[in-house]
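In: Kindly generate the corresponding structure for this input.
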Amino acid sequence: MNSEVNQGQSSSGKLTHFNEQGRARMVDISGKDVTVRTAVAVTKVTMNPETLEAIRQGRIGKGDVLAVAQIAGIQGAKKTSDWIPMCHPLALNGVDIRFHDNGVDELHIEATVKTEGKTGVEMEALTAASAAALTVYDMCKAMQKDMIIGPTMLQSKSGGKNGDFNR
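Out: Here you go, the predicted model:
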């Protein structure tokens, strides 16, 4: 069996998400070791200062924006394999969504996902951060349609054959 790494390449350098016919496949992870894996993804929503203040004061008509976005982020992490075709369904040990703002016009979102498994949780963390940001947009779009989401990025990951990554 070809030893496969998290970047979607085998030790021979071949992309592992394609079979010998060049067609997409889900990577076989049966030969990989179970390790504790953690990933942190971040994004931000840039908005008018009035919109951020309305979120802080609970004046958005649809409800508590951060509470709903937090639940959306957790659900997004749990459902990543339903959204991203080649992702493995994973049993997650924990998902945490944190918010802070710059005091003016940016809401920062950080998603941390943890599991014990044979494949990493980078996509789950990225999906969680994205789902939370999209929920903020959805709940605030009546007040402001030109909010900007992103950049969204992997901040760090630990565990697995390839070790740790820190931006």
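
In: drop to CA atoms for contacts and neighbour counts, all remaining ones
Out: OK.

In: what are the ranges of the strands in the chain?
Out: Assigned by DSSP state E, the strands in the chain fall at 35-46, 94-101, 106-117, 148-149, 153-158, 165-166.

In: For residue 69, which of those is the nearest?
Out: Closest to residue 69 of these is strand 94-101 (Cα to Cα; 8.6 Å).

In: so where do the helices sit in the protein?
Out: 49-57, 65-78, 80-83, 122-140 (DSSP state H).

In: Tell me which of those helices is the most buried.
Out: Counting by mean count of other Cα atoms under 10 Å, helix 122-140 has the highest mean neighbour count of the helices of the chain, with a mean of 26.

In: That one packs against which elements?
Out: strand 35-46, helix 65-78, helix 80-83, strand 106-117, strand 153-158 (3 or more Cα pairs under 8 Å, 6 or more residues apart in numbering; DSSP states H and E).

In: any chance of the ones you listed in CSV, plus distance to residue 140?
Out: Formatted as CSV, these follow (distance: least, Cα to Cα, whole Å):
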stretch, distance to residue 140
strand 35-46, 11
helix 65-78, 8
helix 80-83, 24
strand 106-117, 12
strand 153-158, 23
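
In: I have a second one here; can you model it like the first so I can compare?
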Amino acid sequence: SSKLDRKDSTAEPFYRLVDEVFECHGMFKWLRRSFIMFVEVTFGRSINRQLRETVDWVFSESMIIYYISLFKNSMWPNGKLAESPPPKTDNQKLQTRLEAKEKFLNNMPDAVRTLLGEENGRRGAIKMFEVLQDTRLNKHLFYVSTLTTLVLILIKK
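Out: Below you'll find the predicted structure:
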């Protein structure tokens, strides 16, 4: 068990999140071992190392520049402030939400289906989709991730 802990201690919060979202009660040890093997076979390194390298890449200087450029181009296409779209009716909002939910569910990664099962994967995906519909939570997520990004940038320098 201590060998297992060393291999994936960084991933512990991720396992807990997956366990909560996909309701994998009683499958925690199996899920943990499956993720360890999946990452080692797929990426050829430990899950801790893969997570660290992925986080380093996501918050690298080139990616931060890319995110800022993407934000700038979506807010100011061709150097001009984008116009606000016309307001949607409640029916249009509902239709858009249903279409987005269907696309989200139809594009669930095969790895999720394989590791967690079709039904658990679908239930977890629906739960994630519904949680991400809350405007206050999305703002909080944006602020926390932005603050985290800034802190990581400052720590790297």
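
In: where does the TM-score land?
Out: The TM-score (TM-score structural alignment, normalised by the length of structure 2) is 0.28; 71 aligned residues with a Cα RMSD of 4.4 Å.

In: Make a markdown table out of the helices of structure 1 and add distance to residue 116 of structure 1.
Out: Output for the helices of structure 1, formatted as a markdown table (distance: least, Cα to Cα, whole Å):
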| stretch | distance to residue 116 of structure 1 |
| --- | --- |
| helix 49-57 | 35 |
| helix 65-78 | 14 |
| helix 80-83 | 16 |
| helix 122-140 | 13 |
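
In: quick one on the thing from earlier: mind checking which of the helices and strands packed on helix 122-140 of structure 1 is nearest residue 138 of structure 1?
Out: helix 65-78 (9.3 Å).

In: and the angle for the closest one with helix 122-140?
Out: Between helix 65-78 of structure 1 and helix 122-140, the angle comes out at 150 degrees (axes from the mean of the first three to the mean of the last three Cα atoms, to 10 degrees).

In: Give me the contact list for helix 65-78 of structure 1.
Out: 55, 58, 90, 92, 95-99, 111, 113, 124-125, 127-133, 135-136, 139-140 (Cα atoms under 8 Å, 6 or more residues apart in numbering).

In: run the last query once more with 7 Å
Out: Applying Cα atoms under 7 Å, 6 or more residues apart in numbering, the contact partners of helix 65-78 of structure 1 are 55, 95, 97, 124-125, 127-129, 131-132, 135-136, 139.

In: In TSV, list the residues you listed along with distance to residue 46 of structure 1.
Out: Formatted as TSV, the contacts of helix 65-78 of structure 1 follow (distance: Cα to Cα, whole Å):
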residue	distance to residue 46 of structure 1
55	13
95	24
97	18
124	23
125	20
127	18
128	18
129	14
131	15
132	14
135	14
136	11
139	14
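
In: What is the burial count for residue 101 of structure 1?
Out: Using other Cα atoms under 10 Å, residue 101 of structure 1 has 15 other residues around it.

In: if I read this right, it contacts residue 56, doesn't it?
Out: No: using Cα atoms under 7 Å, residue 101 of structure 1 is not in contact with residue 56; the gap is 9.6 Å.

In: and residue 21 of structure 2, which of the three is it?
Out: Following DSSP: H, G, I helix; E, B strand; the rest coil, we place residue 21 of structure 2 in the helix state.

In: Neighbours of it, how many?
Out: For residue 21 of structure 2, using other Cα under 10 Å, the count is 17.

In: quick one: the strands in structure 2?
Out: Under DSSP E, structure 2 gives no strands.

In: In it, which residue is most central in space?
Out: residue 128 (9.8 Å; Cα atoms, centre = their mean).

In: Which positions within stretch 37-55 of structure 2 qualify as buried?
Out: Using 16 or more other Cα atoms under 10 Å as the test for burial, stretch 37-55 of structure 2 gives 37, 38, 39, 46, 47, 48, 49, 50, 51.

In: returning to that earlier point: who's in contact with the residue nearest to the centre of structure 2?
Out: With Cα under 7 Å, 6+ apart, residue 128 of structure 2 has no contacts at all.

In: switch the cut-off to 8 Å
Out: So residue 128 of structure 2 contacts residue 21 (Cα under 8 Å, 6+ apart).
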